[in-house]
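Trainee: coords please:
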Amino acid sequence: MSLSVAVQMDPLAGINIAGDSSFALMLAAQARGHRLFHYAAEDLNWSGDRLWAKAHPVTVQRVAGDHFRFDDPVGLDLGEQADVVLMRQDPPFDLGYITATHLLERIADRTLVVNDPASVRNAPEKVFVLDYARFMPPTLITRSLDEARAFLAEHGAIVIKPLHGNGGKAIFKVEADAANLSALIEVFNQTWREPHMVQAFLPAVAKGDKRIVLVDGEVVGAINRLPGEGEIRSNLAVGGSAEKTELTEREREICAALGPELKRRGLIFVGIDVIGGEWLTEINVTSPTGIVAIERFDGTDVAGLIWDAIERRVAERKAVGAR
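Mentor: The predicted structure follows:
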């Protein structure tokens, strides 16, 4: 089954092909004979019942500096001329991102959007995870300095991060003396209108922050991400390193609890983050990563498993439409 695949993502010129999950998905799609198109979220247009984008037919190859080639752009009708839209632009999860989900939702009955746009909109990383608070470290959502102080007094050391941040950006540890807490809350409140996430600091982060990938609700692999020297953040984007890992019983329990709901919501490709083998901190649905590192350590073709799930969903939809 050859599919027409539109990839909504950031510019291809700036990606790191050695570790980029979107690029790995494009390579895997091309190898299966699927035709690829690339466009940016800001290229979306809507009129009547049509959603289209100025999109470039694209071919990709794993050659640094020469990893993609565009053909002349076309006006691609995403509801009629695309079988699949991969929504892979990086956060921030701002109004531009939210608007793209609203537009893509209007064609979701005709074209498979991965991940489901309404579910992405309703499941931001650090908010959706609150549905599974029983697996989380002690957590406070607030803009209040007084509440943050009380939480710090209770837990001894805390981490503060933007509620809709990504890639390990703007994550701060505050020690028990609260030396910079008031200034930090002031800066956060001036920078972001939404409340912030405050969590008890987990010393186990020194041993890594595990990224577990689920495809259509099933675990397909994991890596352990280790913080760089002098860092508490283990994200690969901020200097963390990856190593091979296995799941703990607690992590399997977490995945078993999440899996059916992820599948029900049409969240085909999801990456969850777990610290210390037991503490769930995020459920990444917007543009999850990690599949290249998993394949490097385990030999698991995660991109292929994702395309198996996508092709299965497309076939199911076409079978229903033919009845």
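
Trainee: Going by C-alpha atoms from here, please, whenever you check contacts or count neighbours.
Mentor: Will do.

Trainee: Centre of the chain to the strand or helix carrying Phe23, how far?
Mentor: Taking DSSP states H and E as the definition, Phe23 sits inside helix 21-31. The chain centroid and the centroid of helix 21-31 are separated by 16 Å, computed with C-alpha atoms, centre = their mean, to the nearest Å.

Trainee: Check stretch 138-156 too.
Mentor: Distance of stretch 138-156 from the chain centroid (C-alpha atoms, centre = their mean) equals 27 Å.

Trainee: so how far is the first residue of it from its last?
Mentor: In stretch 138-156, first residue to last residue: 12 Å (C-alpha to C-alpha, to the nearest Å).

Trainee: Same check on stretch 173-185?
Mentor: Terminal residues of stretch 173-185 are spaced 12 Å apart (C-alpha to C-alpha).

Trainee: Could you also give me the structure for this second sequence? I'd like to compare it with the first:
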Amino acid sequence: MKLAFVINDLATEQSNYTTIRLSRIASARGHTVALIGLGDFIYDPEGEICAMATLVGKTKFEKDEAFLEEIQTNRERERICLADYDILMLRSDPAQEMGTRDWAPAAGLLFSQIAAKSGTIVLNDPKHLTDAVNKTYFQHFPESVRPKTLITREPEEVKRFVDAQKGGKAVIKPLQGSGGQGVFIIDKKSGRNMNQIIEAVTRDGYAIVQEYLAKAKDGDIRMITLNGRPLKVGDTYACLHRFSQTEDHRSNISAGGGVEMIEPDEDMLKVAELAGPKLIEDGMYLCGLDIVGDKMMEINVDTPGGINFLEDLSGVDFCGAILDDLERKVRLKEQYGGSLNNLQLAVL
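Mentor: Have a look, this model is predicted:
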């Protein structure tokens, strides 16, 4: 199998990224792996989507750190044609480009949409991912699994929303963002600080304001879904409890939160069940559901992470299960002779 990953930039990849773990394991299994930065695409005169990519080839490294060091320091970029690749996985984070390369995320999606027409399986489905990358996508899921939500840039609207919440407490964050960046808890006691927080969050766009869920003080759950269903290997779910280890309320791993494996309870599985049909409808192959109690706080459709932590904590080969599934999709595509479209292949 020839597998390409779209990332922000190879220079900014880190050894604890899920993409690096997937790339290392795929390479060790004998697959050809290519890493493509958002600025590396080429639409050539023949109408093909090409890229200047870092090729990994077939290598065996025991540690992610050694693997990343090798490809960052000892590999030259080579020109590839994506029509020659079986799978293109979109693993870039739009939030990393805000204010510096605002053009990059949209460009990556547009090139990927054309690549899908050439027969490469693109995951998550790039046509629907164009809509799903925005947090407004969250509002298309059943109301029963969503916290009360306001999206606005008007300070007075935010204040009215906070006043109307139980306990007069809410969470405010940028509509575009990830990794717990720019997330604040506000309440009636915030006073003048509330104005400053609202101004900071809305400086570069809209704010999303949600009711505060009391169980959030104990952290949240990151549940990985594959083909619209919870990823499970044997008896073990890819389900991670993330919690704050400081006075900072954020439980995101990138914000310094702690992690532990957890068995999902009935509420968590019900949330995943209700989210599944929409994920399948939109070709969202690999996602991360962030759950508090019986509510989803966010859906990560771009770069759902945590798989490396899940594997290290449990010893379960979740990457292997994902790669097995990708190989199955390639076989299905070949057997059906091109009659299955990208959206179908994404979630079959």
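
Trainee: What does the superposition give as a TM-score?
Mentor: TM-score of the superposed chains, computed with TM-score structural alignment, normalised by the length of the first structure, equals 0.91; 316 aligned residues with a C-alpha RMSD of 2.0 Å.

Trainee: Where in the second structure does the helix holding Phe23 of the first structure align, residue-wise?
Mentor: Using TM-score structural alignment, the residues of the second structure aligned to helix 21-31 of the first structure are 18-28.

Trainee: after superposition, how close is the matching stretch to the first structure?
Mentor: Stretch 18-28 of the second structure differs from its equivalent in the first structure by a mean of 1.1 Å after superposition (mean C-alpha distance after the TM-score superposition for the first structure).

Trainee: buried set for the helix holding Phe23 of the first structure?
Mentor: 21-30 (16 or more other C-alpha atoms under 10 Å).

Trainee: can you map out the helices along the second structure?
Mentor: Counting by DSSP state H, the segments of the second structure that form helices are 18-28, 64-73, 104-117, 126-132, 155-164, 192-202, 266-281, 307-314, 318-335, 342-347.

Trainee: returning to that earlier point: take the buried residues of helix 21-31 of the first structure and lay them out in a markdown table including distance to Arg69 of the first structure.
Mentor: Listed next are the buried residues of helix 21-31 of the first structure as a markdown table, based on distance: C-alpha to C-alpha, whole Å:
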| residue | distance to Arg69 of the first structure |
| --- | --- |
| Ser21 | 18 |
| Ser22 | 16 |
| Phe23 | 13 |
| Ala24 | 16 |
| Leu25 | 16 |
| Met26 | 13 |
| Leu27 | 13 |
| Ala28 | 16 |
| Ala29 | 15 |
| Gln30 | 13 |
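
Trainee: quick one: which of the residues you listed is nearest to Val213 of the first structure?
Mentor: Taking C-alpha to C-alpha as the measure, Ser21 is the one of the buried residues of helix 21-31 of the first structure closest to Val213 of the first structure, at 11.6 Å.

Trainee: residue contacts, that closest one?
Mentor: By C-alpha atoms under 8 Å, 6 or more residues apart in numbering, Ser21 of the first structure lies in contact with 288-292.

Trainee: What distance do you get for it to Leu86 of the first structure?
Mentor: Distance of Ser21 of the first structure to Leu86 of the first structure, given as C-alpha to C-alpha: 12 Å.

Trainee: Likewise for Ala319 of the first structure?
Mentor: The gap separating Ala319 of the first structure from Leu86 of the first structure is 21 Å, by C-alpha to C-alpha.

Trainee: Have a look at those two and say which one is more surrounded.
Mentor: Between Ala319 of the first structure and Leu86, counting by other C-alpha atoms under 10 Å, Leu86 is the more crowded of the two (20 against 10).
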